[in-house]
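**Student:** based on what follows, work out the 3D shape:
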Amino acid sequence: MIPKRFFMLKIAYSSIYKHPLPEGHRFPMEKYELLPGQLLHEGIVQEDNFFEPKPIDEKWILNTHTQEYWNKLQYLGLTKSEVRATGFPLSKELVLREITILNGSVQAAEYAIQYGIAMNIAGGTHHAYADKGEGFCLLNDIGVTANYLIENQLSKNVLVIDLDVHQGNGTASLFAENPNVFTFSMHGAKNYPMRKEVSDLDCAIPDGTNDVEYLRILEAQLNRILKDFSPDFIIYQSGVDVLETDKLGRLALTVDGVKRRDALVLNLAKSLRSPIMCCMGGGYSSKISQIVDAHTQVYRLAQDIYF
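**Tutor:** Presented below is the predicted three-dimensional model:
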């Protein structure tokens, strides 16, 4: 008999997540194909843990993004400079991928309300603004999910914990005037984007920060947030580009340090009885196996901590 816990951790995944890019493109799409296989291989999950999201309804795109920008995307009308800012060659297949990822995060959030936690193999597209995309992000799944939860009265106070090495500038911009969404970004001080937005709480850390110092800072910042904000839902951007091996990260965390980081966040959410949706964010280590290994840990922790 398959243990009941296996059916409780719901994970959004679609084969469209691995959108084909031109050979030599530096964005590692392979992880979206390899990660589900690794989770199954290690016995962390079963096939029934996965659900396949469909493209999201346009209503929820326009609840976060402007009509003009959405028209540009769906009719492939971005200028050359706008395409260059996203880092992706624009195509209908890419737009379909993006709106499928959006629904993956939204549906995972609904599952999180039911089971305490749920995941999206992709997502974490925190560089997308209401009216533009950049940094490998066309549409902001964090923003769409938070707005969906609030509009449907599934949440009143959403906390975004963004621990990707790059500041969640698009998310910060989206919720700059919204007191119901608290944006927290802990990121490399000298890393992309060079011009940062203002989150509700930003914590910029220096190049070379190691496990001990990173975890000390993170715990202090989380405690600081909870003095003034009481979340009833958490969105966790769990990028692994904080690894020392990451080509773009410039920090010095080990795989164990990332595991302890994830455990800190998940244990906090459970202690608060606040549902949490985890989306994967970035990861650009030279060896794809290191990226997959680091991402795998948060799924294992989800099973161990919640079920």
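**Student:** going by C-alpha atoms from here, please, whenever you check contacts or count neighbours.
**Tutor:** Noted.
**Student:** and the residue nearest the centre of the protein?
**Tutor:** Ranked by distance to the mean C-alpha position of the chain (C-alpha atoms, centre = their mean), the top residue is G124 at 2.4 Å.
**Student:** ok so it is a helix residue?
**Tutor:** No - per DSSP: H, G, I helix; E, B strand; the rest coil, G124 lies outside any helix segment and is coil.
**Student:** for it, what are its contacts?
**Tutor:** N140, D141, I142, Q237, S238, G239, C279, M280, G281, G282 (C-alpha atoms under 8 Å, 6 or more residues apart in numbering).
**Student:** next up, for comparison:
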Amino acid sequence: MTVPIIHHPAFDANFDAHHRFPMSKFTRLAEILREDGVVGPAGYHVPAPALPGWLRLAHDPRYVDQVLFEAVPPDMEKAIGFRVDERVAMRSRCATGGTVLAARLALAEGLACNTAGGSHHAHRSGGAGFSVFNDVAVAASVLLADGDVEQILVVDCDVHQGDGTARIFAVEPRVFTLSIHAERNYPADKAQSDLDVGLPDATGDKDYLEALAGALDRAHAVARPELVFYNAGVDPHRDDRLGRLSLSDEGIAERDRRVIGFFRDRGVAVAAVIGGGYSRDIEALARRHSILHRVAKEFG
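**Tutor:** Down below sits the predicted model:
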């Protein structure tokens, strides 16, 4: 089996190279996966932009309309970290559509990976922290509404807590949220996930993987999911500009291998998104993100 990989050119909204959000990493990641033969001969699965009705399942309709009609208030754009113009709105819709497609392909094939996604700071009434729409929350809501699954687990290994996702599903018993993050990192005002594992600064590979193993056991025992959304953020890496942890390339790869392997060994479908990663060195950053897709290929 070739693991399905999702990509859309609109994932890159063509920010200025000096912007603090490394937008060009999405284009370079897709190029690397092609160059290195990680993508199968058929190429990428191309998603359609998320429908407004999908977005409204996880977000306030007023906020959805503000994004779609380029009317996001300046204070919220400041919280997001960039202006929400037509390109950003389309990028956010396509990334969300990509996560919906990854989830559906994962249910069919067992495992699928997006080359974007993981915008986990977006909450029901707005965006924050480089997140416009919460793609995982939207995708989970779509699948539940369509009756495709009854129990979902979100495994969020981005270095920042998945606060938006936790808040959106705070009273939804069909979605269990697990966040493994740097305790002292953004956001300052933490949400309450169903299971939070806050790690101290400079946590390295060994301690991280030990914490991960225990968290996966606990989350799986309670959630008993049919589908896992895995946020494979690479910002726990020791060289990440916004991280506070100290994982190596090998540690990131082993983390991905253990998360995917844990659930595939149990017959649970996994839809993976790339999550956060921040560096001025786009080549190094894109290659770091490609670890997810290379590890996923091992399970094909």
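**Student:** quick revisit: the residue nearest to the centre of the first structure matches what in the second structure?
**Tutor:** Here G124 of the first structure is matched to G118 in the second structure, going by TM-score structural alignment.
**Student:** without its sequence neighbours, what residue ends up closest to its match?
**Tutor:** Nearest residue to G118 of the second structure in three dimensions, chain neighbours excluded: G275, at 4.2 Å (C-alpha to C-alpha, 6 or more residues apart in numbering).
**Student:** quick one: the aligned partner of L101 of the second structure in the first structure from E68 of the first structure, how far?
**Tutor:** Under the alignment (TM-score structural alignment), L101 of the second structure maps onto Q107 of the first structure. Noted for Q107 of the first structure: a distance of 26 Å to E68 of the first structure, by C-alpha to C-alpha, to the nearest Å.
**Student:** higher neighbour count, these two?
**Tutor:** Between Q107 of the first structure and E68, counting by other C-alpha atoms under 10 Å, Q107 is the more crowded of the two (24 against 12).
**Student:** can you show me the strands along the stretch 1-150 of the second structure?
**Tutor:** For the stretch 1-150 of the second structure, applying DSSP state E, counting those that start in this stretch gives strands covering 5-6, 111-114.
**Student:** tell me the most buried of the ones you listed?
**Tutor:** strand 111-114 (a mean of 30; mean count of other C-alpha atoms under 10 Å).
**Student:** other SSEs contacting that one?
**Tutor:** With contacts taken as 3 or more C-alpha pairs under 8 Å, 6 or more residues apart in numbering; DSSP states H and E, strand 111-114 of the second structure sits against strand 5-6, helix 86-109, strand 269-273, helix 282-298.
**Student:** quick one, which of these is nearest to F176 of the second structure?
**Tutor:** Nearest of those to F176 of the second structure, taken as C-alpha to C-alpha: strand 269-273 at 14.4 Å.
**Student:** tell me, that closest one lands on which residues of the first structure?
**Tutor:** Using TM-score structural alignment, strand 269-273 of the second structure lines up with residues 275-279 of the first structure.
**Student:** and stretch 49-69 of the second structure, by the same measure?
**Tutor:** Taking TM-score structural alignment, stretch 49-69 of the second structure hits residues 55-75 over in the first structure.
**Student:** pull the distance from the matching stretch to the chain's centre.
**Tutor:** Mean-position distance between stretch 55-75 of the first structure and its chain equals 19 Å (C-alpha atoms, centre = their mean, to the nearest Å).
**Student:** now the end-to-end length of that stretch.
**Tutor:** Across stretch 55-75 of the first structure, the terminal residues are separated by 16 Å (C-alpha to C-alpha).
**Student:** show me what the lengthiest strand in the first structure is packed against.
**Tutor:** With DSSP state E setting the assignment, residue counts place strand 181-188 as the longest strand in the first structure. When contacts are defined as 3+ C-alpha pairs under 8 Å, 6+ apart, strand 181-188 of the first structure sits against strand 158-162, strand 201-205.
**Student:** so which of the ones you listed is nearest V83 of the first structure?
**Tutor:** strand 158-162 (24.7 Å).
**Student:** buried ones in that closest one?
**Tutor:** For strand 158-162 of the first structure, a neighbour-count test (16 or more other C-alpha atoms under 10 Å) marks V158, L159, V160, I161, D162 as buried.
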